[in-house]
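Trainee: Okay, predicted coordinates and the sequence, questions at the end:
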Amino acid sequence: MSEGFGKGCHLHLIDGSAFIFRAYHALPPLTRKSDGLPVGAVAGFCNMLWKYVSDERGSDAPTHAAVIFDHSSKTFRNDIYNAYKANRPEPPEDLRPQFPLTRDATRAFNIACIETQGYEADDIIAALACKARDAGGAVTIISSDKDLMQLVGDGVQMLDPIKGKPIDRDEVFEKFGVWPERVVDVQALAGDPTDNVPGAPGIGIKTAAQLITEFGDLENLLARADEIRQPKRRQTLIDHAEQIRISRRLVELDCNTPLDFTLESLEVKAPDAPALLAFLSEMEFRTLTARVAERLGAEAPAVVSAPLRDAPAAPDLPPIDRALYETITDQAGLDRWVGMIRDTGQVAIDTETTGLDEMQADLVGICLAVAPGRACYIPVGHVAGGDDLFGQSALVAGQLPLDQVLAALKPLLEDPAILKIGQNLKYDWKMLARQIPELGGIRMTPLADTMLMSYALNAGTHNHGMDELAERYLGHKCIPIKDLIGSGKAQINFGQVAIDQAAPYAAEDAEVTLRLYNQFAPMLPVERVTTSYELTERPMVPVLADMEMAGIRIDGDALRRMSGAFAQKMAGLEDEIYALAGQRFNIGSPKQLGEILFDKMGLAGGKTGKTGAFSTSADVLEDLAAEGHDLPSRILDWRQISKLKSTYTDALPTFVNPDTGRVHTSYSIAGAQTGRLASTDPNLQNIPVRTEEGRRIREAFIASEGHRLVSLDYSQIELRILAHVADIPALKLAFREGIDIHAMTASQMFGVPVEGMDPMIRRRAKAINFGVIYGISSFGLSRNLRIPRAEAQDFIDTYFQRFPEIRAYMDRTIADAKSDGCVRTLFGRRINTPGINQSGPAAGGARRAAINAPIQGTAADIIRRAMIRMPAAVAHLPAQMLLQVHDELVFEVREDAVEDLITIARDVMEAAAEPAVKLSVPLVVDAGAGRNWAEAH
């Protein structure tokens, strides 16, 4: 008991960590203008504290108060269960520098600021609440955290800071089905996927409450588990008794948490006006500074924001010296490097492997760097020439065993206190996640990816490969890989390279990556792309890696049957083509086709380009087909079937991984400058969905036994974004009321009623609706609708007359692109427009790209945000996200969980823009399920 604290005293305990995350997620990103420092969470936190300080509470006013924070280190619970909170994602990088600022803010408000190493904020709150209650005082815990509800009772209540509503024993009973003193028993049984508390499999809150109510408490329940009538539930409790007891230790708060201060020291004090105003002014919070100054009767200090500085200059470092690199071949060297990394708090990492397919390649070595000039290579898989009796190459002597190296690095690479820096980290993440599968692989966290930093800064201006970045930003030319492995038929894999040659190349990769990180990191806030990088680039790495590793099943027999059918259809088309041409020729030869079309048949067209060759591109053939010529039309049909056969039905079976039996595509995060993902090896994003042949190919993508594929697809997302950004009342109203947008557009343009509309008129409106997003020309629209160009131009003119806001948006966007050299999405993604000020034909394409980029980029940002949130949202379901196809996500889920997945995933997707952006039109997601992809879509 603390002297001076007792009956009549009222202690308020504010859950500071909850305040921070609430502020961060509830408010749009904000940076300090003078230096680009992220301060959005600090601003929200200060506003919440000011509201707390300035509220009139009367008899409920606190006599003592403190703000309690989580310490950044691990807690005693990790010693009890090392996977505790293992599923928690690391805080966004733009939030990390704000944590110490919120502590500074608390002290500026003259409120006690408390955190204790090894203990969570909840434990400190529990210890203070128990001490205050035992001293005869009253306690109010300002939080809505369910884990704190076990403390509610005589003398202790909670207050939801958002709703302003007290949480007493009755509210706790309503939530948990038991009184506060038995909450930990219920939580121990139900577990908590958010904190990775295991609990009892298959038992939720409701069932747990029934069991505790029936048996009185957890220990009595476990002791009498054999009395439970339901066999499955009985066996679960018997088999997992120890796990349940561990779970109880994890969820029970520690009222004996050591405190190095007294309750008396928490006495409420008035804000120190000069200190508080100085802090708010330093943060450049103009409005709050003025408000606080007025309330405290003080003069508000001037808040001056200097203009953003130019990008910080690269530090003056010595050139890269490969002679400084180490090769680690013994445990002592490995231990020394582990210690250096822990002391430094960050490490650049790169893996060397036997190939580019990270699902089948073997690990050859690991490269690390902690500072310029401090890099090493750890060889683990280099082999000598020649094979042994079993056809296997022998490892070169002097390398540490792979399992020994991985055992030393796994705790380090999974430590959330150590930043892992890489270039194209998704590759290395997957390589390491495949290692030591019996322990769940190595899942690196937290991450920083220099490729994605460059992409966030420079999308559209140059490529983001390491060698190019090293030359461009560091003035350094890396060792070419071909110098080591050769090329062509003589090429070897990296495991066959001598270690003394491999080490400089490998360690150089790690050092270059570290230097690039040091170059790019301070540029992100200056260029105002920190939020884009943190929220839509970097978090995609583990999400996509897990999707790619999961893969998807295909029906090889069905594809082979389709290949046969396509071959027959192509043969029939070939017969028609030969008949129309009057001779046989090589249909796949542009030269021979051009001679048939333009020399022999005399169709409009001709030779083009410097070579004087005939153009037989799809555009040329489509124009000829639109004029009523049958041969070009049949050629187009033949080309489509031929491409489907060669690209999909013939090729897909060759991509089946022999170990998993599934196809594993790879997604490029930093490909399209608008943020759209690209799928390669194989490309699963370009399978036609509207043709019969494309649907048949999708039928070959199948679910595992007892599972279903689920497809969730944004409905007309780019049109909805256009309606929002261009502020088009008619379109927004139609989307809000669920009106057929294409019929509404046709009605507006052509003055015809929606009811009983001619499908051809609706089709024309649809073509314009989608075409205008891409800056379609009269030439393009005439081709799409197969109408005269003049008529197409009339349609476009009418469209802009009916929707003048779209023309205003286009003009505004082009003007911004010309002045800024870029456009931005609603979420701050920077899309550079390097050709926007050119003249001639290139200028038209640049303008069309600039018009489309904020719309397509915002759509890409939205689905990225949905994908990033999805794993945590569906973690409790037997489901896995497998594919992303532009506006569509494909999952594999156990049959009995299909509806649950659809409900949760749809909610995540439809709310993905929030809280950063509040769209003025709703996002709508269509969903379907089936045994194959075609049925699901």
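Mentor: Received the coordinates, thanks. On a predicted model such as this, the values are computed, not experimentally measured, just so you know.
Trainee: Please count neighbours and contacts with C-alpha atoms only from this point.
Mentor: OK.
Trainee: Let's see the distance spanning stretch 830-837 from one end to the other.
Mentor: 17 Å (CA to CA, to the nearest Å).
Trainee: ugh, typo on my part, it should be stretch 294-311
Mentor: Stretch 294-311 stretches 37 Å from its first residue to its last (CA to CA).
Trainee: Contact partners for E627?
Mentor: Counting by CA atoms under 8 Å, 6 or more residues apart in numbering, E627 touches no other residue.
Trainee: roughly how far apart are it and L621?
Mentor: 10 Å.
Trainee: swap in L413?
Mentor: As for L413, its distance to L621 is 55 Å (criterion: CA to CA).
Trainee: When the two are compared, which one has more neighbours?
Mentor: Using other CA atoms under 10 Å, the more surrounded residue of L413 and L621 is L413, with 24 against 21.
Trainee: I'd say that one and A433 touch.
Mentor: No. Using CA atoms under 8 Å, L413 is not in contact with A433; the gap is 10.9 Å.
Trainee: which secondary structure elements does the helix or strand E508 falls within contact?
Mentor: Element membership for E508 (DSSP states H and E) is helix 499-520. With contacts taken as 3 or more CA pairs under 8 Å, 6 or more residues apart in numbering; DSSP states H and E, helix 499-520 sits against strand 346-353, strand 363-371, strand 374-379, strand 419-422, helix 450-458, helix 466-469.
Trainee: Report the angle between the third one and strand 363-371.
Mentor: Angular relation of strand 374-379 and strand 363-371 on a 0 to 180 degree scale: 170 degrees, by axes from the mean of the first three to the mean of the last three CA atoms, to 10 degrees.
Trainee: What helices and strands are in contact with the helix or strand following strand 374-379?
Mentor: Next helix or strand after strand 374-379 toward the C-terminus (DSSP H and E): strand 383-387. The elements that strand 383-387 packs onto, with contact taken as 3+ CA pairs under 8 Å, 6+ apart, are strand 393-395.
Trainee: ok, structure two:
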Amino acid sequence: MPKKPAAKPAAAIDAAEIPAAIPATIPAAKAEAGTNMQGQHVFLVDGSSYIFRAYHALPPLNRKSDGLQVNAVLGFCNMLWKLLRDMPKDDKPTHLAIIFDKSEVTFRNKLYPDYKAHRPPAPDDLIPQFALIREAVKAFDLPCLEQIGFEADDLIATYVRQACERGATATIVSSDKDLMQLVTDCVTMYDTMKDRRLGIPEVIEKFGVPPEKVVEVQALAGDSVDNVPGVPGIGVKTAAQLITEYGDLETLLQRAGEIKQPKRRETLIENAEKARISRQLVLLDDKVALDVPLDDLAVQEPDARKLIAFLKAMEFTTLTKRVADYSELNATEIEPDRKNASGASSTAPKASVAAVTGDLFGSSDGVVKSTPIIRAKGDAEIKTPAALAAARLEAVRKLPVQRDTYETIRTLERLKDWVARIDNNGSFAFEALAPTIDPMQAELSGFTLALAPNDACYIPLSHKQAGDGAGLFAAGLAPGQIAVRDALEILKPILESSGHLKIGLNIKFSAVLLAQHGIVMQNQDDVELISYALDAGRGSHDLQSLAQRWLGHTALSYGELTGSGKNKLAFDQVAIERATAYAAEHADLTMRLWQILKPRLVAERMNAVYETLERPMVATLARMERRGITIDRQVLSRLSGEFAQTAARLEAEIQQLAGEPINVGSPKQIGDIMFGKMGLAGGSKTKTGAWSTSAQILDELAEQGHDFPRKILDWRQVSKLKSTYTDALPEYVHPQTKRVHTTYALAATTTGRLSSNEPNLQNIPVRNEEGRKIRRAFIAAPGHKLVSADYSQIELRLLAEIADIPVLKQAFRDGLDIHAMTASEMFGVSVKGMPGEIRRRAKAINFGIIYGISAFGLANQLGIPREEAAAYIKKYFERFPGIRAYMDATRDFCREHGYVTTLFGRKCHYPDIKSPNPSHRAFNERAAINARLQGSAADIIRRAMARMDDALAAKRLSARMLLQVHDELIFEVPNEEVAATLPVVQHVMQDAPFPAVLLSVPLQVDARAADNWDEAH
């Protein structure tokens, strides 16, 4: 199968070999050039399509030894074997690869966040088979390819382009319609299930246009499966007619006014932007910088013994016999592959850790005694932070991950030995593990520690013992574990020591969990936050993504460990040996990533961002999460009943308008009533043939004055409030604290904004009465008040500051009504006695400009013609030209550098701002312009939060910061301290930018105290 390059020996890095001109953070793209491939045949298998077709083609099949479902694995292996052995000699592949989707998040999600948002999750009994299928590909000696940020289709598009340019032919093994745009005289598709070739005639038969026009048709027709919006009311047939007539999408949209059919003309004009975005979503990227060159896909004969060993481990008797007969081997003489056999743990071959770590990390006897450092003809030769970062990256990437070196700590004496090594070392990777994701209620399953690559251990504490008759697990603990209390007693001194650096990834979870046991962890580094400070917007910051990106290593996933569906295990039910492989690898990889990323902070001048905006937030948010907030169950219960009555009333009104009994929760019935019985215009059907009743369609119909869709929207909203909040919130009350504890994510957005989950307390609606009623259920403890402190118009103030708009800056300094002042400036109306409608329009423009609102969007918001909205925006920029100059300068900077910076130096990356697609490019431009404002606001409130507890303590106040909701902080304050607390909170928040940034525009913080959140806001 594919030839693999010879591995380079691990050795110390020679600094002289590091090219100074190559940035350490950006891997060089691999060249596409290669030899002529005339007469060769490249096969590219769409792995995801293969998996699902294999799964659905075979009935459930369980491995006899352990009951693991393996029908998809068997189907996949059968199809691969057929592809390799049964193809005609003149049609066999000379190059072959199996290509998978690396992750669900790609550049398309940045363009359109709802892309593929409605796809159902994979079946529970299929998920555990994904990893085994990848093992199957390896057993066949085939490349198993995937790249973060791209779909498998993009990789396939790039490979077939290169193949054709070099004279080869290509076959895409798939029946996916999205790949049909790639079909040419050089490229065909092959449906293995139907044994059918798909060429240009077959594509024309399906789409009504040749392959090069398929994206134009798909952009108009959309795709309900992938949630590509398209143009409502236009299907494939109509789209093909339009593209045939006008040539391409852009020409059609520019000439849409010429279309005679009024409905079609209007929907094309109104949804032009959706169509352009849709085109970018369906257009495959054939310029991916491939990690694996095309030449490396050359086919060679597989190792039949290895393949038979895998098939025997999977217990595929028939296929094992076929392979053995073909290879003329005796299968009975070949042992099953232990790694993939029933009940197996990792059996990676041992390497000489001593030899490798001695070279890389400065230990002559192979024992790692100190924090790893890079040797390169003497450390003195590495003279710059950038050189050190580059050397670290190269060195760490060369060191293979060897899970068989990990140790399970089962005795106090051995744990004390590790603590002694940590004490000498000064820094170590650490993670507390638990069976649930809620650290407030989780039990400790164990700890994992690492001192260096391949020098890691796991300390199991409370893993359950496998049962042998009374259920899956007996009540007792598995043998060979240290008692939780004893382990904590030994670890507590180093965990609470400010002289020992704890290195983790999402270490806040461990901090909250340990605090439940009376341990307040001090001095920690978080690899996730280091990555976030460096690369926000460039990719995910979870361990698996980082390990793949920086180490080229695929880490064991939690799903691989625990399984899924009805047989899914909690972490403390996993066998200790398997738990060790998973947990110790986490610590090992965390240490490696820290060694790679930490030097970049200094090299790229991002250390201040990490140290002031990220690192302090771990302890701050851990305290807030533990404090929680009280809710009034009775208020929620009453609201639930009230919402139920409102929903029932709306249902009755909907039934009356429908003129017949219907299930209001049935989209099909609703669609049939609206577009079938009532004949409302604007309907579009999904791929299943049912009418679409999306919120957007209902909104459009409601704005036209139709009562029925408006009632449906009202019913859906009140039903969601009931299910998501009034019914669900009581379920989150902690059994001991009797409070609700949310969890904050620090690295969830490009701009630095926090997000809240389990439950999400940042998305409770505040712009309608029902949402405000829900906030009334958040109450202060007896003898206390809730204080809400909220930055007033902070992003507008930052716009005035950053864009340097004198009239706006002066207005804020004078404490004027900024919206009335803007209206006066734009429309020449006196502030005194100004009509409310005029101020409302100015307010919509003020806030809309921040988010790059279009004339179409402003027209919808104000209910005015688009031409009038466009005139307002034009006049706004004429009156405040500095804002346009700021936007242009920000956009130009981001185009040149790929990122924008906040006032405090945070980098918000938008790598797709140079996209050739106008819609995609415009989206990133708007996001970059807004990021400087939103990101600066996020940084300011972070700075305030990091200082708040110390400021309150210095004034001997007992107030406790409970929640952060974007620009608002919520406190619980004793009644008698409210008057003293309000000015302290306001002072800390208003002065948060200082001394790093001196603003010429004052920040205003409104703070009020009340018995519940709504009244305090």
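Mentor: Yes, it's here. What you see is a predicted model, and the numbers here were worked out from it, not measured in a lab.
Trainee: sorry, back to before: in JSON lines, list the helices and strands packed on helix 499-520 of structure 1 along with distance to R720 of structure 1 and mean neighbour count.
Mentor: Converted to JSON lines, those look like this (distance: least, CA to CA, whole Å; neighbours: other CA atoms under 10 Å):
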{"stretch": "strand 346-353", "distance to R720 of structure 1": "42", "mean neighbour count": "26"}
{"stretch": "strand 363-371", "distance to R720 of structure 1": "46", "mean neighbour count": "25"}
{"stretch": "strand 374-379", "distance to R720 of structure 1": "50", "mean neighbour count": "26"}
{"stretch": "strand 419-422", "distance to R720 of structure 1": "37", "mean neighbour count": "25"}
{"stretch": "helix 450-458", "distance to R720 of structure 1": "25", "mean neighbour count": "25"}
{"stretch": "helix 466-469", "distance to R720 of structure 1": "37", "mean neighbour count": "18"}
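Trainee: Tell me which of the ones you listed lies nearest to A936 of structure 1.
Mentor: helix 450-458 (32.8 Å; CA to CA).
Trainee: which residue numbers in structure 2 go with the closest one?
Mentor: With TM-score structural alignment applied, helix 450-458 of structure 1 matches the range 527-535 in structure 2.
Trainee: hmm, back to that, downstream of the helix holding E508 of structure 1, the next helix or strand is which one?
Mentor: Proceeding N to C from helix 499-520 of structure 1, the next assigned helix or strand is helix 523-526, under DSSP H and E.
Trainee: what about that following helix, how far off from structure 2?
Mentor: Helix 523-526 of structure 1, aligned to structure 2 and superposed, deviates on average by 1.9 Å (mean CA distance after the TM-score superposition for structure 1).
Trainee: Would you check the span in structure 2 matched by whichever helix or strand comes after that helix?
Mentor: Scanning forward in sequence from helix 523-526 of structure 1 by DSSP H and E, the next helix or strand is helix 530-532. Aligned by TM-score structural alignment, helix 530-532 of structure 1 corresponds to residues 607-609 of structure 2.
Trainee: Could you list the residues in contact with the matching stretch?
Mentor: When contacts are defined by CA under 8 Å, 6+ apart, stretch 607-609 of structure 2 is touched by residues A533, L601, F904, G905, R906.
Trainee: Would you reformat those as CSV and include distance to L505 of structure 2?
Mentor: Shown next, in CSV, are the contacts of stretch 607-609 of structure 2 (distance: CA to CA, whole Å):
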residue, distance to L505 of structure 2
A533, 14
L601, 16
F904, 24
G905, 23
R906, 20
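Trainee: which two from the residues you listed end up farthest apart in space?
Mentor: Spanning the widest gap among those are L601 and F904, at 14.8 Å by CA to CA.
Trainee: out of the two, which sits in the busier spot?
Mentor: L601 (21 against 18).
Trainee: List the contacts of that one.
Mentor: Neighbouring residues of L601 of structure 2 by CA under 8 Å, 6+ apart: I530, L534, N607, Y610.
Trainee: what does the helix or strand hosting Q964 of structure 2 correspond to over in structure 1?
Mentor: In this assignment (DSSP H and E), Q964 of structure 2 forms part of strand 960-965. Here strand 960-965 of structure 2 aligns to structure 1 at residues 880-885, judged by TM-score structural alignment.
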